[in-house]
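Q: Here is a sequence together with a model predicted from it:
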Amino acid sequence: MNGVFCVAVHALIFLDKRNCMLSSEELAANICTNPARVRRVMSKLKKAGLVTTKTGNEGGYHLLRKAGEITLKEIADALEVRFVEPAWHSGGTDLPCMVASGMAEVMDGLFDDLDQRCRDRMAQLRLSDLETQLEHAAARKEMTHGL
């Protein structure tokens, strides 16, 4: 998985929590990345119908649906993210050894299966589930720091 998915989830949850139009600069400051990266990610989310945009001085991004209605799989699909993929293939298809010539195909099958399992799990999770986790984490911090 790459950071694009993390940027998207962070931005969408922040938009939901703030419940207002936010610029790419405001989102980038909260995500700790640059506005150009945010704009690239958000353009894909807009195309998927997850956010709307407004141009101009008062412009920015706004969440179109409630966090409880958006699955993490929808976000991944909008971004065309693969959760599990090889960064490198061993062996070579032109080699005479069965292991060397077939390992890449076998590993690709394994990675495809694992990616699908991640997608199945992401279909069960909603943005609101992560918001709940954030709230619990904040409460734990508050309890720890308040003692």
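A: Perfect, thanks for sending it. Here the structure is a predicted model, which means the values were calculated and not measured.

Q: only C-alpha atoms for contact and neighbour calcs from this point on.
A: Noted.

Q: How about the contacts made by T53?
A: By Cα atoms under 8 Å, 6 or more residues apart in numbering, the residues touching T53 are 46, 59-62.

Q: pretty sure it belongs to a strand, no?
A: Yes - assessed by DSSP: H, G, I helix; E, B strand; the rest coil, T53 belongs to a strand.

Q: any idea how far A78 is from it?
A: Using Cα to Cα, to the nearest Å, T53 is found at 16 Å from A78.

Q: before we move on, what about H145?
A: In terms of Cα to Cα, H145 sits 39 Å off from A78.

Q: quick one, which of the two is more surrounded?
A: Between H145 and A78, A78 has the larger neighbour count (other Cα atoms under 10 Å), namely 21 against 8.

Q: And the more buried one, how far from V41?
A: 9 Å.

Q: let's bring in a second one:
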Amino acid sequence: MKDKVSSTKWFGLALQSLLVLAEHDGICPSSMMAQKLEAQSTFLRKILANLVKAGIISAKEGRDGGYYLARDASEISLKDVYDAMRSDPYSQGFLDVNSHECFTASTRSALYNLKDEMESWLVEGLAKKTVADLLPKEIR
């Protein structure tokens, strides 16, 4: 089983979790986050584990435990979140060419190059935004 996932659903839930933590004062239990996000606790904890491993959030264990941002929301880029959640490029499988008869080698190569370009566009765009950019102005 992979340590990280390429699912956009996981990225979206990770980002939403960070927004909840940024708006929450203090340590937030995963059960409270799961309730707010209407997500399954076990599924959410897998996502949170990846964010802890990446140093984006910290965890406090025990009865009064939970999660909190490891650094200010303005210092967490969306690329950081994307990198923490992925094992394969977002565009993996997007432009894969199965047929060797339908396209020439140069067309197949152009499609593969486009897939790589798309991934770099995505990563460059995510690097320009932070979690704080998504928060209401009064919270930033």
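A: Structure received. Everything numeric here is computed off the predicted structure, so don't read it as measured data.

Q: which one's the longest helix in structure 1?
A: Longest helix in structure 1 by number of residues, with DSSP state H as the criterion: helix 98-124.

Q: where along structure 2 do the strands fall?
A: 57-60, 66-69 (DSSP state E).

Q: Please identify the most buried of those strands.
A: Each of the strands of structure 2 was scored by mean neighbour count; the highest is strand 66-69, a mean of 21, by mean count of other Cα atoms under 10 Å.

Q: Which residue of structure 2 is paired with R121 of structure 1 in the alignment?
A: Per TM-score structural alignment, the equivalent position to R121 of structure 1 in structure 2 is G125.

Q: List the contacts of that match.
A: Taking Cα under 8 Å, 6+ apart as the definition, G125 of structure 2 has no contacts.

Q: From G26 of structure 2, how far off is it?
A: Counting by Cα to Cα - G125 of structure 2 and G26 of structure 2 are separated by 30 Å.

Q: ok, now L95 of structure 2?
A: Note on L95 of structure 2: its distance to G26 of structure 2, by Cα to Cα, is 44 Å.

Q: Provide a list of residues in contact with the aligned partner of M33 of structure 2 in structure 1.
A: When structure 1 is aligned by TM-score structural alignment, the residue opposite M33 of structure 2 is L27. If you count contacts by Cα under 8 Å, 6+ apart, L27 of structure 1 has them with 11, 14, 35, 38.

Q: Could you rerun that using 7 Å?
A: A11 (Cα atoms under 7 Å, 6 or more residues apart in numbering).

Q: ditto for T130 of structure 2
A: Contacts of T130 of structure 2 (Cα under 7 Å, 6+ apart): 73-78.

Q: And those residues, which is closest to G12 of structure 2?
A: Comparing the contacts of T130 of structure 2 against G12 of structure 2 with Cα to Cα picks out L78 as the nearest, at 10.4 Å.

Q: what residue of structure 1 takes the place of the closest one?
A: Per TM-score structural alignment, L78 of structure 2 is aligned with L72.

Q: Roughly how far does its match sit from G3 of structure 1?
A: Taking Cα to Cα, one finds L72 of structure 1 at 14 Å from G3 of structure 1.

Q: Between the two, which has more neighbouring residues?
A: L72 (24 against 9).

Q: list the contacts for the spatially closest residue to the more buried one that is not a sequence neighbour?
A: Leaving out its chain neighbours, the residue that sits closest to L72 of structure 1 by Cα to Cα, 6 or more residues apart in numbering is M122, at 5.0 Å. Going by Cα under 7 Å, 6+ apart, M122 of structure 1 touches 71-73.

Q: And M122 of structure 1, how close does it get to L79 of structure 1?
A: 14 Å.
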